[in-house]
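Visitor: coordinates for the following, if possible.
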Amino acid sequence: MSQPSEMLPPSSLPDQTPHETVRSHQLQKFAIDLGLWTLAAVLAYLYRKPSALTGGLSSTALSEGVLAYFLLSALIMGALSSYYGLYRQTWRRIGVPDLLLLLRAVVLATVLGLAAAFLLYGFLDLPRSVPLLTGGLGLLLLSGVRLLARVLHERVPRGSRTDQRRVLIVGAGDAGSLIAREMLRHPEAQLHPVGFVDDDPDKRGTSLVGLPVFGGVSSLPEVVRREGVEEILIAVPSAAGTFVRRVVDLAKDTGVSYRIIPGVFEILSGNVSLGQIRDVNLEDLLRRPPVQLNTAEIAGYLRDRTVLVTGAGGSIGSEIVRQILQFGPGRIVLMGRGEGSIFAVQQELRRLAPELPQVALIGDVRDRDRVEQVFRETRPQVVFHAAAHKHVPLMEAAPSEAILNNVIGTRNVVEMGLKYGVERLVNVSTDKAVNPTSVMGASKRMAEKTVSAGAARAKPGQAFVSVRFGNVLGSRGSVVPTFMHQIRQGGPVTVTHPEMTRYFMTIPEAARLVLQAGGLAENGKVYVLNMGNPVNISDLARDVIRLSGAQDIEVVYSGVRPGEKLYEELLTSSEGTDATTHAEIFSARLEQVDPETLDRDIAGLEAAARSGDFGQIRSELARIIPENKFGSLG
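Guide: Just a heads-up that it's a prediction; the model follows:
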């Protein structure tokens, strides 16, 4: 994308293409650097040879040897500028790494100039201190012009601030300083930063971008009253949910509005701008410190591969598709039953990665022939199996659907993965598969067993794994959309039980950890994601009510629904975990699955499901999964 000239007005570059404009800017910078370096050499010489001035800079004063040195010095600096790419630096956003690169070039140019002065001493009528002076003056001039460009870019426009909202920024780090600069550069946004609060004791009493750091976060109410603050902005992208909750509580006590910049999962580019400021949402209150990914490990198995995602139109499946893009796949195959959701993901993919080959296919994983056709025609090398029924009460009422979709569908995908030589297959599972109390949970445990049986039949170089995690905020069927709908209707908000707890993570975090688990891919493993601490659903409901701004909304208890647990588990008591190379992912210790026995068990389940014998389905599940907690259902 073209950038406006940093040294000349745009009108001086008429009718140029973006590429030509960028090239022109770079040539300008290259010429300015050479001109300033040559000026430094001349000034250094005149300082050591003032007689050149008294002689009127005549050809006698400036001998051919001196002129040759000026030319040689310019050639050396020109070569180093090209080598280090100094002309590609963006002067108006110059930073310490850019200045260090400039320093390296100047030091090397000085050393080479000094060597030339010693080697050519007989030819050059030149004091040997001139190269050293040239280096010092050149560094001042070249860095000075860059800093001047940044100062001019960041200058605060004059104008009235009487109509601007006074903003207190929570967080005096990189994000806070960047957002403060954005406010100062864009008064049209009607936001004026008055300063910062930050819990880092080393920052208190200091200033950042010319604004004071008043104190710790606990001083927020006092600062709001004293400074006439009208809005609070949380600018700590890596903050945990407990910190965000604390700031929100303090902000609510002051009565002023509050907003936040996105978390690190939403700022992949690392940039912060005024357009990214948004209201605090539930994910901010519940988020955990960011998970560090081994991007090289993920890219190693996704780059240039054909990747198939089943259930690609769903919440998790579509997010997996988005996250795959940054790792350079060769082609993405979208498969799902809902044409509307698959079409939406297809269009988004065309917008985000227009050059990436993609295939969108409507199909049901329960249809073995259709699954084989997809594998035969697209030849995927990596498969993420996210297609599943996940709603516990609905599957209690329709157990045949849970078996056909979650068990038979997984069997079809695994069989085709084996037949067509898939390198990696990652099955998206759930914590409800642990000690299942529901048909849905039991069906997902059967899906895990199916993948493990496929792993036992895999050839060298193939890896079939499952990834187990809890509830995902914002996914279809999660409690938060239900709470929001109830609040819009005026309440009450219904919670099944006051002690009901669940594990939660955000959709982007879940998708990234699924990709990371695929990078571990030790054949046959069931990976368990670190879900943090469980969340009380009653507290969650009150957070949603508070964030919505609603008043007098009551929380009522409706009773535990069929198949539900009061709390979820990520492991059975007999499983335990082993560490992996990733701190947030563990490997469950599972019993060995006998493929032949499992085939017979699945055949019995399929027969019961197709005949609609709900009692037989429950009996078979209770027999196959002895750790179940069905109670009367077994």
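Visitor: from now on I want contacts and neighbour counts done on CA atoms only, so please keep to that.
Guide: Noted.
Visitor: distance of the most centrally placed residue in the chain from residue 183?
Guide: Among the residues of the chain, residue 265 comes closest to the average C-alpha position under C-alpha atoms, centre = their mean, at 3.4 Å. Taken as C-alpha to C-alpha, to the nearest Å, the spacing of residue 265 relative to residue 183 amounts to 23 Å.
Visitor: and what of residue 459?
Guide: If you measure residue 459 against residue 183 using C-alpha to C-alpha, the figure is 58 Å.
Visitor: more neighbours: which of these two?
Guide: Here residue 459 and residue 183 are compared on neighbour count by other C-alpha atoms under 10 Å; more neighbours surround residue 183, at 20 against 13.
Visitor: quick one: contacts for that one?
Guide: 189, 191, 192, 193, 274 (C-alpha atoms under 8 Å, 6 or more residues apart in numbering).
Visitor: buried subset of these?
Guide: In those, burial by neighbour count holds for 191, 192, 193, 274, counting by 16 or more other C-alpha atoms under 10 Å.
Visitor: leaving out sequence neighbours, find the closest residue to the third one.
Guide: Right, the one you point to is residue 193. On the basis of C-alpha to C-alpha, 6 or more residues apart in numbering, the spatially nearest residue to residue 193 that is not a chain neighbour turns out to be residue 167, at 4.7 Å.
Visitor: that's a helix at the one you found, yeah?
Guide: No - using DSSP: H, G, I helix; E, B strand; the rest coil, the assignment for residue 167 is strand, not a helix.
Visitor: another sequence for comparison is provided below:
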Amino acid sequence: MTYRQRFSFLIVLDSVIVLTAIFFSRFLLSASFNVFTTPVVVSSLILLLSHHCYSLRYKLYKKAWEYASIGELITIMKAVSFSILTAGVAQQMWLEDIHFRLLTVTWMLHVMLIGGSRFYRRVFGDAQAPKAPMMPNKKRTLVIGAGSAGTMVARQLINNNESELLPVAFIDDNVKKHKLDILGIPVVGGVSQIERIAAELFIDNIVIAIPSLRRKEIYTIYQECAKTKAKTQIIPMLEDLAMGRISVNQFQDVRVEDLLGREPVELDMGSITDYLTDRTVLVTGAGGSIGSEICRQISRFNPRQLILLGHGENSIYAIELDLLKQFRHASIEFITEIADIQDAAKMISVMHKYRPDVVYHAAAHKHVPLMERNPEEALKNNIQGTLNVGRAASISGVQTFVMISTDKAVNPTSVMGATKRLAEMMIQHLDEGSATKFVAVRFGNVLGSRGSVIPLFKQQIEAGGPVTVTHPDMIRYFMTIPEASKLVIQAGAFAQGGEIFVLDMGEPMKIVDLARNLIRLSGNSVEEIGIDFTGIRPGEKLFEELLKDDEAHEMQVHPKIYVGKKMAVPANDILDLVQHYELYDKAELRQKLLELANDRVMEARVALSV
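Guide: Take a look at the predicted model:
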């Protein structure tokens, strides 16, 4: 039925209802068939006209009544009430007498008939919805959350014949809802009872239907769901629903990042806009997992130019295509430079050519076992490369230089950690004699980045297992790639020069727990896939730190960001090692790097001076 046909039908239907209501009210009150008196006829015409006026005012002819709810019922009552009041005022003006009993009964019939004519489709649709015993092929679903979102999910699943899910019970921690029925579905208990209820009701699927949940709450609920054999899904986050990017019944699998137990970092948009918008920005390692996400985040602030610098042509080509597609309507000039940060002359040439305002230094070797076997390559890339980029930035008058570091730089036991710590030191050294503000940003493991455990675990699970974990007590701090990138960008806005910024990453997570969660999220059981412990690899620690005790600073520049104190730097010793590293074999070079990174040379000098 077209809108015009539907509108005409409702006009005719409502006219019949209004006239029926008032004439039938007169008949009920007078018990006489003589209802066509002058007051009744005049009141009928006034009521009919006012009803159509208020119906148009409240858009009663435009509503999709098959989705009607309490709000639509209230709208009907408003339109009818104002129509009756208008008729009463007219009776007082022209008939000099208000027929209160007639108007009261008319109001009641009017609401009942108009409401019934609108809600019959909703009532009929709900009544015709198939029930659980008639649908043996559907997956029995437990809905967590008996609030408005949970109710909406259940209603859509019931009314959608194409859905493979059938809601059979609600879970909610509000004890006032327990033992109640919502849409004919019982509220059977709280979150702590999920395992028992899932077994008793033969649950195949669980849907977490509370869009406002915080990560810590999602983690708690998921741990209970993981005790069952049911697949666990979650409805989209509240902001996605509010923006209309996704509907409430488009369920998502629970992701590893949802289980971090820590809320995502929120940016100080104003401070970032001031130093990125309409500026020239250069990113080294732009093709890497962190560097490419930094480029995406930067592009949201509409810089004038974004220079993508990297050693691998394929990865730089890929991020350039992605940015051109994603920000095709923005006035950003994306420029690519294939270059190696170990080439000092090339770094000076690039900086001199583009004169960037801000540099994000993301290029680095980061694989711990590989760097243990190749300490000279770690030194050349992570220390010498950082010096090359930093010196070029200083010479070219860059305003802010942000280096990406790692928690492995704290009390390092690996070559990778040691070289990143020494790179931090050289950044602080460069800051002392330059107009450029040099800072470093330190964070933990990044979920899904190249070389991280997540891609490895996924490959092992797809191959049927087992998943390999080095040690059952191995723990790490984790964050997502977007979070890490946002932290790097935010640090640049707070830079005064020489700081090491650190994210408040909440509580660390055991690697074995991460492996178990990933196995369950993939739809497998831990028993089927299996977990093998292979032993700690060279250079690894059981746990990582974010700040040394003497670095710790109580000041927070952001609710989730700390700033470390500036420390004494053995700059001459680091520069000497960079220039003469070829004099050492691999074992000696590794030892020298660790000594310098752990300040043992400085400690020895202090001891000698005493």
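Visitor: and the TM-score between them?
Guide: Counting by TM-score structural alignment, normalised by the length of the second structure, the TM-score of this superposition works out to 0.72. Behind it: 576 aligned residues with a C-alpha RMSD of 5.7 Å.
Visitor: now the contacts of residue 183 of the first structure as TSV including secondary structure and distance to residue 341 of the first structure?
Guide: Supplementary listing: the contacts of residue 183 of the first structure in TSV, determined by DSSP: H, G, I helix; E, B strand; the rest coil; distance: C-alpha to C-alpha, whole Å:
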residue	secondary structure	distance to residue 341 of the first structure
189	helix	36
191	strand	39
192	strand	42
193	strand	42
274	helix	31
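Visitor: closest to residue 537 of the first structure among these?
Guide: When the contacts of residue 183 of the first structure are compared for distance to residue 537 of the first structure (C-alpha to C-alpha), residue 274 comes out closest, at 33.3 Å.
Visitor: tell me the contacts of that closest one?
Guide: The neighbours of residue 274 of the first structure, taking C-alpha under 8 Å, 6+ apart as the test, are 179, 182, 183.
Visitor: which ones among these lie within helices?
Guide: Filtering the contacts of residue 274 of the first structure for membership in helices, criterion DSSP state H, returns 179, 182, 183.
Visitor: any chance of the residues you listed in CSV, with distance to residue 429 of the first structure too?
Guide: Formatted as CSV, the entries for those read as follows, by distance: C-alpha to C-alpha, whole Å:
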residue, distance to residue 429 of the first structure
179, 39
182, 43
183, 44
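Visitor: doesn't residue 182 make contact with residue 176 of the first structure?
Guide: No - at 9.9 Å, residue 176 of the first structure does not count as touching residue 182 under the criterion of C-alpha atoms under 8 Å.
Visitor: quick one: which of the two has more around it?
Guide: Taking residue 176 of the first structure and residue 182 together and counting by other C-alpha under 10 Å, residue 176 has the greater number of neighbours (25 against 19).
Visitor: so what does the host helix or strand of residue 360 of the second structure touch, helix or strand wise?
Guide: Residue 360 of the second structure is part of strand 358-361, with elements assigned from DSSP states H and E. Contacts of strand 358-361 of the second structure with other secondary structure elements, assessed using 3 or more C-alpha pairs under 8 Å, 6 or more residues apart in numbering; DSSP states H and E, are made with strand 280-284, helix 385-395, strand 400-404.
Visitor: quick one, helices of the stretch 151-300 of the first structure?
Guide: All helices of the stretch 151-300 of the first structure, identified by DSSP state H, counting those that start in this stretch, fall at 174-185, 220-227, 241-254, 282-286, 295-302.
Visitor: can you give me how far the second one is from the chain middle?
Guide: Mean-position distance between helix 220-227 of the first structure and its chain equals 33 Å (C-alpha atoms, centre = their mean, to the nearest Å).
Visitor: with the second structure overlaid, how far apart is that helix on average?
Guide: When the second structure is overlaid, helix 220-227 of the first structure sits 3.6 Å from its aligned residues on average, using mean C-alpha distance after the TM-score superposition for the first structure.
Visitor: that helix - contacts with which helices or strands?
Guide: Under the contact definition 3+ C-alpha pairs under 8 Å, 6+ apart, helix 220-227 of the first structure sits against helix 241-254.
Visitor: what angle sits between the helix it packs on and helix 220-227?
Guide: Per axes from the mean of the first three to the mean of the last three C-alpha atoms, to 10 degrees, the angle that helix 241-254 of the first structure makes with helix 220-227 is 40 degrees.
Visitor: element containing the counterpart of residue 488 of the second structure in the first structure?
Guide: Structural alignment (TM-score structural alignment) places residue 488 of the second structure against residue 514 in the first structure. When secondary structure is defined using DSSP H and E, the element that contains residue 514 of the first structure is helix 507-520.
Visitor: please consider this matter closed, and thank you.
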